[in-house]
Every structure is written in structure tokens, then in C-alpha cells.
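**Student:** Build me a model:
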Amino acid sequence: MAFKLYNFIFYITMAAFGYFNLFFQDVGLDSFQIGLVNAIPRIFALLLMPFWGFLTDYLQENKKVLLITLLGTLVSVILFPQTESFKLLMLLMFFYTLFQNPIIPLSDSLLLDYLGDNSNYYGKFRLWGSVGYMLSVSILGYFLEATASANLFYIYALVLIISIFLLKFLPKSKREIKVLDPGDFKKIFRKKRLVYFLFFVFILQTAMNANYSYFPIYIVDHGGGAFLLGIALTISSASEILAFLFSDRIIKNNKFSKIIIIISLGFVLRWLSLALFPYRLIILVSQILHSITFGLFFAVGVDYVDQISGEKFRATGQNIYAAVFMGVSAISGSLLGGKIYQIAGGEKMYFVWALLSLTAGLIYSFYLLKKEKEIKINAA
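**Tutor:** Model prediction:
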């Protein structure tokens, strides 16, 4: 129950994060500057991303490292409303990203330690984060539209304080305390299955992270505001709850290649809808595909990476996965998306993402099907 309550509360911060770019727009940044503020700090923070996983696996002090990241994030969000300077916002985003990025993979690593061999049940715990997000995002959007976008940071800080309080109730890892040889960490980078999967994740998440950055602006450009954005995000979070709820059955009852094909199609349909039909109803309906493009994709990825990494490098594996899922791809998505949006507009940007997702899906799916066929032949 402790993990479910922690996820429920913490993921309200992700609802607040969805409005960051509206704040940046309100203080006078254009779309390309918003892309730079989101991307450049991540480049430097990303270099330290695996460090958090190494530190956790090496010292096996997950909760203490997680506490440090929560406190660092708290300090950074409190400072955002104090400035409108492009350079200072860039600096603050560096510290925010440095401490915030590891929180989810470290929390997931702690949960996976608790689940042990039942990692496929991850979604049943993670869905409570989606519930918290869903129940708060529209209310937050309405509140910010009625007041000021800068208030999102004070709400963010309050939720972090509650999360820090709840952290002490999370169970500690069941693993024996054993300091690992730093040289052992090289082994995880030699796993080809992991490398190919991470490259696939990078391509699809470049599009998704661009969507996170520019979807609020796309909404505004089509006559909407923070409230309409909140409704769209509520629909997307509600849909992902179903994906997390049934993710264990989907993982258990389907081949990995089949799941990847479904996920790829979900991405293509979602981006094509926004590219070809930029109408409010279609924009809202397209958010249902978030169940596949985020909920199912993320849950499947956590389980797949956990199986490849093994217990010994669990935190490291999840941090590498998160570094690609939320880090490297966020940099590329913010920069490429910002430039495409600035030059050609939102519809063209989403059309590019549809083509990119289709290409990546076809190549990776053919690779997986070929490998499954080889395994079947060798087993015969």
C-alpha cells in the first residue's frame, strides 16, 4: 500500500511539469528558446544520470539516494518563479533535471526489489501514479488559467514535501548488502538486446518528448488554453491506467515482438491524427492512444530491462533506461521539435514523428521476428 500511495502523490508533480512550457511562454520565451531550455540543461545533467544508478547499486542505499534527489528537486522548483531571465531559467533547468530525472527510475528500482521475480506486476503499482496525475491535472490547469502559471511551482513544492514524508514508509530492499566491483558495471553495456531496444526507445521517445514540450503550445495555437490542455492530459492519464492495470497479462500472454508492433502502430496513429486533423475533438480523442504509447510502452520496457539487467544491476539498468526514455530522447525531441515547430508548425512536426515512428517500428519489429524465428529453428 505504501508504494501505491507514494506513486499517487508523487505523480501529481508530473501533472505540474506538464505546464512548465506555458510558464516559459508567459515569461516571453519563443518556441525555439523553450526547446533550448528543455534540451541544453539535460545534456549536462544526462552525463550524471547513470551515476545515480551506479551509486545506488554500489552502496545499495536506494532510499537515501532517492531522498537526495527529492530534496534537490524541491530546492530547484522553489526558485523558478523568482526569475524571468532566459539564462537563469536555463541554469535552474539544469539543477532541476539533474535531481528530478533519477527519481522515477530509483523509485521503480526500489519497487522492483520489493516485487522480486514478480516484476510483471509493476503496472498494478504504477497505475496509482496515473490516478494521481489524472485527478490533479485538469484541476491544476483550471487553477493556473484562473491565477498565474508561476503558481505551478508552489504546488509542485508542496507535493514534493508530502512525497519526502511518505518515502520513510517505503520498504527497504530485500537484497543483501554487498558492495559491488565497479568493473562489473561494464557488463550491462555488452548486452546487444538491451542496446537495440534502447535505440528503438530513443527514436520513439524523441517524438513523445517533443510532444510533451510542444503539445501545450499546439493546443494554444488551435484556440485552447490551460483548461483544454488539462482535459487532454486527463484523458491521456485515464487511458494509461488501463494499460498499467492489464500490463502484467499483456506481457505474460503475448510475444515481445507482437507488443512492439502494437506500440509502434499506436505511435503512428497518434501522430497522424494530430498532423492531419487538428480539431479539438480529434485532439482530445487522440489522447486515448497514450495508453499504448506511454502506459504499455513504459511498463513493458521496465519489465524487459529488468529481465536483461538482473537483480545485481537493477538500479543501473533502470537508470540507463530512464536516461534514454526521459533524457537523451528529451534532448533530441526538444531541439528537433522546436526547430520543426518554429519553421513549419505543429502539424508538420507531428507528420515527421509519424514517419519516424513507422520506420523505427518496421525495422525493430522485423529484427525481433527474425530473432524469434532463429530461436524456434534452433529449438527444433
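**Student:** make it CA atoms for all contacts and neighbour counts henceforth
**Tutor:** Will do.
**Student:** got the contact list for the residue nearest the centre of the chain?
**Tutor:** What sits nearest the mean C-alpha location of the chain, by C-alpha atoms, centre = their mean, is Met326, with 4.9 Å. Met326 makes contacts with Asn101, Gln205, Asn209, as judged by C-alpha atoms under 8 Å, 6 or more residues apart in numbering.
**Student:** Please provide the structure for the following sequence as well, for comparison with the first:
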Amino acid sequence: MSNYTSHHEANWLRAFVFTVFMIASIVVSYFPLYYKSLGFNSVQIGLLYSVGPLVSIVSNLFWGVASDKLRTLKKVIIVLLIGYLIISLALSQITSFAAVSSLLIAFYFFYFPIFPLLDSFAIVTAEAEGKSFISIRVFGSIGFAVSGLVFGFVLGSIGAQYSVWVVIALGTVSLLLAFRLTDKKAKQTTVKKMEFGGLWKVLKQREVVLFFLFVLLLAIAHRLNEAFLGLALIELGANESLVGLAWMLSAVSEIPIFFLLSAYGDRFKELPLLAFSCLMFTIRFLLLAVLQDPIWMLSTQVLHSVSFGIFFFVAIRYLSRVIPDEYRSTGMAVYTIVWSSIAGLLSGTIGGVLMQAYGKDVVYYTSTMFALAASLGFGALAWYSQRAEGLKSLRK
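**Tutor:** As a prediction, this is how the structure comes out:
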């Protein structure tokens, strides 16, 4: 394959990643406001938020197996986008809570698996070109940021009730771009080695079990913010454009951190970095609990860089180091279930009740406590690991 052809294929993939993450920006930022425009209360919105993570446990496994069996990523992604568009069109026509809940199950069944399959696509393409995964994945962050800014102003003018039509338009563009991708065989996808024997091999390591526990604590805090930041800003008098600006700031802030960690991250140990990132999450959520001015709350989004930006990159690197190669796919599957599915289910259910009964302050104080517990946990695990290494070296 010529360098020109390879570069051309990568550019189509970058455009596709950019557009798909524009969709993610709308789903994360504006779907809670869309539910609010339908007249749903905070408890109902929290329950709707938790539907996605619950469905994703099954859908990611199902479509991962499908991509393995069919040996294609492109065709499975196209099917997912078509299903996603059909369900989105149906979703735009209904307003009752029961009907929306039912359709969201189908919506998330097609929506969530797009992202892990897209990551696999990006990894295979990057390896084929001899480039880094970050050089492709960063276009997702850029797309998320651009979407938050542009459609923040658009939806601020026309109203969050048109959010579904925005994702339909973006989904149509994504589908057209998907046909321009060069298909890749699904190699070593997340579920290929998701076997009970491998799962037991992973979970019987005490260090790995503690890691997943602390990840869950942090993930609950992160998902509470993700689900209720927009609602908190609106309740304090902000408009939809400010919500979009908030998510744009967070997405932009993580881009330089990804590049810095890619270049210099190996100079630092993972566990102290994870403890530090959780501490930054703690400070960020504490500020969001205390602040009552939407503009000041907006400024805290730059802390996304030293909280999520560090955590996302370093957690993956840590798992790659402590889990043997033959069980790495299993470890990543467990990580995805803990970070996205279990945490999303718990945060949506708990957060909706807290938001309805006590408001945003209690939601963010709760997030603060979970993030602090995670920081202390990773700090203790770092101390224990360092002590164990010291004793090992003395014995030698």
C-alpha cells in the first residue's frame, strides 16, 4: 500500500472519529436537557441515564462477538449507525416517559458499541501506518469540543428539545463517512478472550482487584458529574450555550495532556499519577459543590485536563503493565464494565434521587467523597507497591 493511500485512509478515519465524537458530545451534554424539556424530573432523568450503561454490558459483548465472527469492523459499524439512526428518528416522535425509556434501550444497544469498535479501528490503522493511536484519537476530543461550542450556541437559540434532530443529522454524516473507510479485520477485540478462565486469572490478583475497586469509586464520581452538570448549570440560570461551552472547555483541556503523557508519561509511575488525578477530581467536584455562579462553575472545567486527562491515559497504561498479554483483552473488558456500565448505572440512580431531593450541592459533595476515597485508595496502593518493591530488592 502506498504512503499516499495509507495517509488518505487515515484522514477519512480521522474525519469519521471527529464526527462520531460530535454525536457523543450532544448525547452527554444535551440529552439530560432534552429529557428536562419533555417534562421529566431529576429522578426520571437519572433513571434514563442509567439505562445506557446497563444496556452497554450486553451490547458491547454482542457486537464485539459479531465483529470477531464476521471479521469486519466497517460493516458492523455501518449496521450500528443505521440502527442508531432509525431509533433516533422514532425517539424524536415520542414524549412519554415509558415510551422514551423503551426506545432508549434500543438506542443505546446500537450507540454504545460504536466507540470500542472505533477504538479498535483506530488502533489497527495506527499500527499499519506506524503512527500513534493518539494521533487519530485526538480528533475525537477536537470533535467533542467543536460540537459543544457550535451546537451549544445553536441549541441555546432553538432549545434543547431539538437535540435528537442534531444527533440524527450528525449520524447521517457519520454514516456517509463510514462508507469511505477501508475495512479492517477485527483483531483481538475486547471480547475475543472474554472467558471465565481468563476472568478468574485477572481477578485473583489482589492488586488488580483493588485497582478496579478504586476505579469504580472514581467512576461513580465522574459519572455523577457527567449526568448532572448540565442540569446543575441550567438550574442556576445558565442557558444551553453555556452548557456546550463547559463541555468544550473540558474536551480541549485534555488534548495537550494526552500528547504530554504520550511523550513523557513513562518517566512517572502509574499509581502516584492515578492518586494525583483523583485528588484533582476531588478539588474539581468540591469547587462545583461550593460555587453557585455558572460562570465560575464553567472555569472548573479546565481541571478536566489534570483529572480525567491523566486518569484515562494512565489507567490504560497501568492495566497493560500488570495484566499478562494473554488476559489483557479480558482485563480491558472488565475495566470497561466497571468504568462505564456499573458506575453509570449506580450514578444515574443515586444522582437522580439526590438531585431531586437536595439539589446540585449534595450531588457534588457526594462526588467529592467518592473521588477522595479513590485518591486515598490509589495512594495507599502506591505506597504498598513501593514498599513491596523495596523488600524484594533487599532480599536480593
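**Student:** follow-up on the earlier one: so what does the residue nearest to the centre of the first structure match up with in the second structure?
**Tutor:** Residue correspondence to the second structure (TM-score structural alignment): Met326 of the first structure is matched to Ser340.
**Student:** How about the secondary structure of Ala186 of the second structure?
**Tutor:** Applying DSSP: H, G, I helix; E, B strand; the rest coil to Ala186 of the second structure yields a three-state assignment of coil.
**Student:** got a list of what the equivalent of Ile105 of the second structure over in the first structure touches?
**Tutor:** Aligned by TM-score structural alignment, Ile105 of the second structure pairs with Phe94 of the first structure. By C-alpha under 8 Å, 6+ apart, the contact list for Phe94 of the first structure reads Ile40, Pro41, Arg42, Phe44, Ala45.
**Student:** and what of Phe185 of the first structure?
**Tutor:** Applying C-alpha under 8 Å, 6+ apart, the residues near Phe185 of the first structure are Phe54, Phe313.
**Student:** one more time with 6 Å, if that's ok
**Tutor:** By C-alpha atoms under 6 Å, 6 or more residues apart in numbering, the contact set of Phe185 of the first structure is empty.
**Student:** for Trp296 of the second structure, same thing?
**Tutor:** With C-alpha under 6 Å, 6+ apart, Trp296 of the second structure has no contacts at all.
**Student:** Just want to check the distance between it and Ala246 of the second structure.
**Tutor:** When C-alpha to C-alpha, to the nearest Å is the yardstick, Trp296 of the second structure and Ala246 of the second structure sit 11 Å from each other.
**Student:** Lys184 of the second structure too?
**Tutor:** Taken as C-alpha to C-alpha, the span from Lys184 of the second structure to Ala246 of the second structure is 36 Å.
**Student:** So if I had to pick from the two, which one is more boxed in?
**Tutor:** Ala246 (27 against 16; other C-alpha atoms under 10 Å).
**Student:** And Ile261 of the first structure, what's its match in the second structure?
**Tutor:** In the second structure, the residue paired with Ile261 of the first structure is Ala275, using TM-score structural alignment.
**Student:** If you count neighbours, what's buried in the strand or helix carrying its match?
**Tutor:** If you go by DSSP states H and E, Ala275 of the second structure is part of helix 270-290. Within helix 270-290 of the second structure, the residues that count as buried by 16 or more other C-alpha atoms under 10 Å are 270-289.
**Student:** ok, back up a step: got TSV for the contacts of Phe94 of the first structure, with neighbour count and distance to Leu79 of the first structure too?
**Tutor:** Listed next are the contacts of Phe94 of the first structure as TSV, based on neighbours: other C-alpha atoms under 10 Å; distance: C-alpha to C-alpha, whole Å:
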residue	neighbour count	distance to Leu79 of the first structure
Ile40	19	19
Pro41	21	16
Arg42	28	18
Phe44	14	20
Ala45	20	18
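**Student:** ok, then the element right after the helix or strand hosting Ala99 of the second structure?
**Tutor:** Assigned by DSSP H and E, Ala99 of the second structure belongs to helix 97-111. Of the helices and strands lying after helix 97-111 of the second structure in sequence (DSSP H and E), the nearest is helix 114-129.
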